[in-house]
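Engineer: how does the following fold in three dimensions:
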Amino acid sequence: MKTTSNITIEAPASLVFLWLEDADRLKQWVPNLIEDEALVETPEKVGSKFRQVFSERGKEMVMIGEITEYIENERMRVDICGDMFDLDLQYSFKAEGAARTHLTQETSIKFKGMMKLLTPIFAVMNIFMGSKAQDEALSRMKQLAEAEHKGA
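Structural biologist: Have a look, this model is predicted:
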């Protein structure tokens, strides 16, 4: 299942990019993210691994991720694996002047185990609801990045 979201943020790409890289910033806009820790860090970023913990309905869900593509202030791609599903997240940044950034997030979800049986249901829900959760998260990031930019 794939979704795409686009948003324009009134802040430079270098600042918006930090909202993906910085663990403290990430926890402010990614829903239910309670922990984000580096496991392996590489100088070129590609190959860096991390562990994220999400709180979902009172239970913790651990996911392990790896940066698979990295061009500072332009692109980042991460693969995140969990027990129930895997995510392929691609972020593309396009500077529109000195203080405006267009961000595109493409998400591919591959369900595992019993969750795989629900893929058709999720696909239908996606048709009607679109990428609502993804859009809401990016809107939160937009608010935070713009507030930080204005306060700078």
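
Engineer: only C-alpha atoms from now on, for both contacts and neighbour counts.
Structural biologist: OK.

Engineer: for the longest strand seen in the chain, buried residues please.
Structural biologist: What stands out as the longest strand in the chain, according to DSSP state E, is strand 59-71. Buried residues in strand 59-71, counted by 16 or more other CA atoms under 10 Å: 61, 62, 63, 64, 65, 66, 67, 68, 69, 70.

Engineer: where do the strands sit along the chain?
Structural biologist: Counting by DSSP E, the strands of the chain are 2-9, 33-40, 49-56, 59-71, 75-81, 85-95, 101-111.

Engineer: can you put these in CSV and add distance to residue 151?
Structural biologist: As requested, the strands of the chain are exported to CSV (distance: least, CA to CA, whole Å):
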stretch, distance to residue 151
strand 2-9, 15
strand 33-40, 25
strand 49-56, 29
strand 59-71, 26
strand 75-81, 25
strand 85-95, 20
strand 101-111, 17
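
Engineer: to compare with the earlier structure, here is another sequence to fold:
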Amino acid sequence: MKTELSIEIDRPIDAVFDYTNNQVPLWSKIVVTDQIVNNVNNGDVGTTFRVITHDHGREMIFDGEVIQFDAPYLSRVIMRGPQFDIDVEYVFVHRAGRTRVTQRSQVIPKGLVMKVMFGLFGWMFKASGRRALEADFATLKQQLEAEA
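Structural biologist: Predicted coordinates:
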């Protein structure tokens, strides 16, 4: 299941890149904690972390790793969970004092049961995930622009 969403934020690219990557629990309603396990060159490729999410009454724990990092233009992580993995990429583009942030994500189900569930109900999961991301991006924009 793949999702892509973009938003324009009225802040410089460096500020948007830093806040988006390093303050996720402050702007995401789903992410409860995001803790660095092993920091490689201030968040570079190979950095590992643990994320705890809470969504629809369920807590899930993901072990993550930074797999691409080109500050302030690109960051990509893979988060591995017991039922599915999530591959998340953020692309940042500077536009005359503003920054366009695009998140591309892919949820990769594990095991036969999860694959069947995603096959049958993936459209519902995708719609719910997109609504959550739209809300999170609105919060990200509001928080960053309030700092200006």
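
Engineer: still on that earlier bit, out of the strands of structure 1, nearest to residue 144 of structure 1?
Structural biologist: Closest to residue 144 of structure 1 of the strands of structure 1 is strand 2-9 (CA to CA; 9.9 Å).

Engineer: what comes into contact with that closest one?
Structural biologist: Contacts to strand 2-9 of structure 1, defined as CA atoms under 8 Å, 6 or more residues apart in numbering, come from residues 16, 100-109, 130-131, 134-135, 138-139, 142, 145-146.

Engineer: one more: stretch 71-88 of structure 2?
Structural biologist: Applying CA under 8 Å, 6+ apart, the set of residues contacting stretch 71-88 of structure 2 is 13-14, 17-18, 21, 60-69, 89-93, 103-111, 114.

Engineer: how close does residue 85 of structure 1 sit to residue 100 of structure 1?
Structural biologist: For residue 85 of structure 1, the distance to residue 100 of structure 1 (CA to CA, to the nearest Å) stands at 34 Å.

Engineer: please read the previous query as pertaining to residue 133 of structure 1.
Structural biologist: Residue 133 of structure 1 is 23 Å from residue 100 of structure 1, by CA to CA.

Engineer: of the two, who's got more company?
Structural biologist: residue 100 (17 against 13; other CA atoms under 10 Å).

Engineer: show me what contacts residue 36 of structure 2?
Structural biologist: Per CA under 8 Å, 6+ apart, neighbours of residue 36 of structure 2: 47, 48, 49, 50.

Engineer: need the counterpart of it in structure 1.
Structural biologist: Counting by TM-score structural alignment, residue 36 of structure 2 corresponds to residue 38 in structure 1.

Engineer: tell me the spacing between that match and residue 125 of structure 1.
Structural biologist: 34 Å.

Engineer: do residue 139 of structure 1 as well
Structural biologist: 21 Å.

Engineer: which of these two has more residues huddled nearby?
Structural biologist: residue 139 (17 against 12).

Engineer: nearest residue to the more buried one other than its sequence neighbours?
Structural biologist: Nearest in space to residue 139 of structure 1, with sequence neighbours left out and distances taken as CA to CA, 6 or more residues apart in numbering, is residue 7 at 7.6 Å.

Engineer: what about residue 89 of structure 1, neighbour count?
Structural biologist: Neighbour tally, residue 89 of structure 1, other CA under 10 Å: 20.

Engineer: noted, bye for now.
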